[in-house]
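[1] Mind looking at a prediction? Sequence and model below.
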Amino acid sequence: MNNKIYEQYLREKDIYTIFGEKIKILVKDLMDINGINYQSITYRTKDEKSLLNKLERKKYKYKDLKEITDISGIRIITYYSDSVDKVAKIISEQFEVDTENTIDKRKALDPDRFGYLSLHYVVSLKNNRLNLPEYNMFKDLKLEIQIRSISQHTWAEIEHDLGYKSEIGVPKGIRRDFYRLAGLLELVDKEFIEIRDKLESYKKDLEIKIREDKEDVLIDEVSLTLYIDFSKNIKKLNEKIYESINGTFISTSDLIESTVKELKWIGFQTIKDIDIEIEKNKEGIYNLAKNILKDSESKQISTEVSLLYLCYYKLCESDSIDKLNKFIKENGFEPNYDFSKKLISIYKEFKK
């Protein structure tokens, strides 16, 4: 073992840890600026045991700690495999890449062998960043950046847990199972990309239909989200409700699923159905929402508020507390007789 390198590691471990933390923050900012969706970005500093094992395995290779390029490490996990190259492009533009130690395991892997397709960059900071006070302490430090998709990461983690790093170590009878699994995970990556692209295409088509003709647009989470985003009727009604209670609106995409369920429970089938009722009953919906929400402690209102009170308004037309309570129960809340009675009372007062 090289005691000199180990002692150097103990002295400089803290600076490598700070280096990793700083680069993690920088990489996150770069991903956000470039609109890259990622599952996670993590960092680690190589621990003593791992370093000692490496020095033992490669006892004649290293003469200085700075020659070991993975003391600090960042791992970027993307949702899709085609995002790996997009991330790689950003990394290569923003950092000084050590091409000698950078490995694209996707190219190194033979098509008839199992493994995970990961990209490993070894980088250092460019001079323009090293000249900044917050980075100048990291001169000559290198860091490994691993980029992989969730599926590729799944393979790597399971492979690590099984303890087999190469084909040689795998019993022949089990090797075929590895091949099959590797192929399945690669297929999963491709299928997710196809689904994503189809959804994006569906959204673009829907956006045009919702802007021009809502007649044939069925209600689902995608179409309803776009309708809320682009409908002038919804926007005006929401703003009027917010102003009446001096509230603020919050975007709550997690409520879209339940709102779709509520609208379908009432009997709405298309976006056009909703739009007609909003236009026809906007004053009544506003009156109902204003008189209920004015007594609410919270002044944060979701962007789906107009649609919820459209449902309440249509139920009040039936003059049935039981029906209102059933609607409330069906959508996961405890039925409240007094609340339902109040809704109908406000509705009747408005209709006089």
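    Right, received. Where do you want to start?
[2] drop to CA atoms for contacts and neighbour counts, all remaining ones
    Will do.
[3] Which stretches in the chain count as strands?
    In the chain, the segments counted as strands under DSSP state E are 38-45, 72-78, 95-97, 103-104, 119-125, 143-149, 248-250, 300-302.
[4] How far away from the center of its chain is the longest one?
    Read that as strand 38-45. Taking Cα atoms, centre = their mean, to the nearest Å, one finds the center of strand 38-45 at 14 Å from the center of the full chain.
[5] For that strand, which outside residues touch it?
    Among residues not part of strand 38-45, those counted as contacts by Cα atoms under 8 Å, 6 or more residues apart in numbering are 13, 16-17, 20-21, 24, 28, 31, 71-79, 150.
[6] That one vs strand 72-78, what angle?
    170 degrees (axes from the mean of the first three to the mean of the last three Cα atoms, to 10 degrees).
[7] also this one, for the comparison:
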Amino acid sequence: MTEQEFLKRWEQEKPVYQAWADFIKYTIEQTLKTSIAPTQLDYFLKVPVKPRLKLDSTLVDKAFYRKQYANPYDDVTDKVGMRFVVLLTSDIKKVCQIIEAPENKLFWDASKDRDYEAERLEKPLEFSYQSVHFVLRATKGNKFSGIEILENTSCEVQIRTLLQHAHSELTHDTLYKPKTVAQPGVKRTVAKSMALIEATDEFFEQAMQDIAKAIKPQNDILDLLKDRYQANIHQNVGEEPSNQLLVDTYFELLPENPIADISAFLDKVGYIYPKIKQYREIRHIFSQPAILLIYYLASHSPARTVEMWPLDRDDLNLVFSDLGIKLPD
């Protein structure tokens, strides 16, 4: 195949490769939304995912000059690609699980082109570039945005942490300069940066585990309040930071077994639900599940609830009025 033949075929198939990459992005992101909540996707992905086609000149350079391929067109697997950048190595695994999920084998054959964990085990004393690379090849019968995806169309998907991404951006221009990278000073500096990245990632993971353990009691309460709100008031439940603010503010007032006590209280005061439905359209805090906690607290610790109240007093007036309790001075 000549360069001209290569580029002619590439020009014809660019829309197919773009549609294939768009389909992969859509599939992975939709699955992530169901597992981490739709509103949290932008937080989970630290860099927007943008499928990119290789430039014609870059593709020719790789296919005919930088490497020797028996079949240049089919053997270049990254004619289109994208990367998922996340915070922690444990987040990398979440994306990998989606790619390798049995149900997605209907759409693609996934081969792991590179795996930083496997490399680290194989070379424990070497600190080198880290990332997970998959090549996803389309199975027969895929179609997206009105475009038929040719069987075996490939797309490279990279998954890295934010620190790995920073390292990659720093060293990318040297990847094709082996003499530069081979210099002892350069190798030592790059190795030190990778060692620091690995250590920092381990600290991040431990910090996240410690934080998750510390806030579990508050999150358990919020989960209960959210379930009750959706079951009795509205499916569209607010998840703004004011929920955590209220739970944190009043956590010290709660009994030893708050889940059972709050549940029992909410079972007895079903009459408050229609009132909250009315207020939620005009008072923001009544669209948040934590408002149910305030009804509980107003009933059990009215004076302290007023004393510690961090928001608009008018909202608290409504809560006390609904319960038939006089608002303490």
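    That came in fine, so what should we check first? In this text the structure is predicted, and so the values were computed from the model without any measurement.
[8] What would you report as the TM-score here?
    Once superposed, the chains reach a TM-score of 0.67 (TM-score structural alignment, normalised by the length of the second structure), with 306 aligned residues with a Cα RMSD of 4.7 Å.
[9] Reformat the strands of the first structure as TSV; add mean neighbour count and distance to Arg175 of the first structure.
    Converted to TSV, the strands of the first structure look like this (neighbours: other Cα atoms under 10 Å; distance: least, Cα to Cα, whole Å):
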stretch	mean neighbour count	distance to Arg175 of the first structure
strand 38-45	16	30
strand 72-78	23	27
strand 95-97	18	35
strand 103-104	15	23
strand 119-125	22	24
strand 143-149	25	23
strand 248-250	14	52
strand 300-302	17	53
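[10] Need those in JSON lines (columns: distance to Ser258 of the first structure).
    JSON lines is the format used below for those (distance: least, Cα to Cα, whole Å):
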{"stretch": "strand 38-45", "distance to Ser258 of the first structure": "25"}
{"stretch": "strand 72-78", "distance to Ser258 of the first structure": "29"}
{"stretch": "strand 95-97", "distance to Ser258 of the first structure": "45"}
{"stretch": "strand 103-104", "distance to Ser258 of the first structure": "44"}
{"stretch": "strand 119-125", "distance to Ser258 of the first structure": "40"}
{"stretch": "strand 143-149", "distance to Ser258 of the first structure": "31"}
{"stretch": "strand 248-250", "distance to Ser258 of the first structure": "16"}
{"stretch": "strand 300-302", "distance to Ser258 of the first structure": "13"}
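[11] Of all these, which one is nearest Lys351 of the first structure?
    strand 300-302 (25.3 Å; Cα to Cα).
[12] Which residues are in contact with the residue nearest to Val132 of the second structure when sequence neighbours are not counted?
    Counting by Cα to Cα, 6 or more residues apart in numbering, Val132 of the second structure lies nearest to Asp115, which is 4.6 Å off, once chain neighbours are set aside. If you count contacts by Cα under 8 Å, 6+ apart, Asp115 of the second structure has them with 130-133.
[13] ranges for the helices of the stretch 101-250 of the second structure?
    Remark: helices of the stretch 101-250 of the second structure, listed N- to C-terminal, are 116-122, 162-171, 178-182, 184-232, 242-250; assignment by DSSP state H, counting those that start in this stretch.
[14] Can you say which of those is nearest to Arg280 of the second structure?
    Closest among those, once you apply Cα to Cα, is helix 184-232, at 11.4 Å.
[15] so what does that closest one touch, helix or strand wise?
    The helices and strands touching helix 184-232 of the second structure, judged by 3 or more Cα pairs under 8 Å, 6 or more residues apart in numbering; DSSP states H and E, are helix 89-99, helix 162-171, helix 242-250, helix 258-268, helix 291-300.
[16] Dump those helices to a markdown table, plus distance to Glu281 of the second structure and mean neighbour count.
    Converted to a markdown table, those look like this (distance: least, Cα to Cα, whole Å; neighbours: other Cα atoms under 10 Å):
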| stretch | distance to Glu281 of the second structure | mean neighbour count |
| --- | --- | --- |
| helix 89-99 | 37 | 17 |
| helix 162-171 | 39 | 16 |
| helix 242-250 | 17 | 16 |
| helix 258-268 | 21 | 14 |
| helix 291-300 | 14 | 20 |
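[17] nearest to Ala138 of the second structure, of these?
    For Ala138 of the second structure, the closest of these is helix 89-99, at 12.5 Å, according to Cα to Cα.
[18] Pull the residues that contact the closest one.
    Outside of helix 89-99 of the second structure, the residues within contact range by Cα under 8 Å, 6+ apart are 28, 31-32, 86, 104, 110, 159-161, 201, 205.
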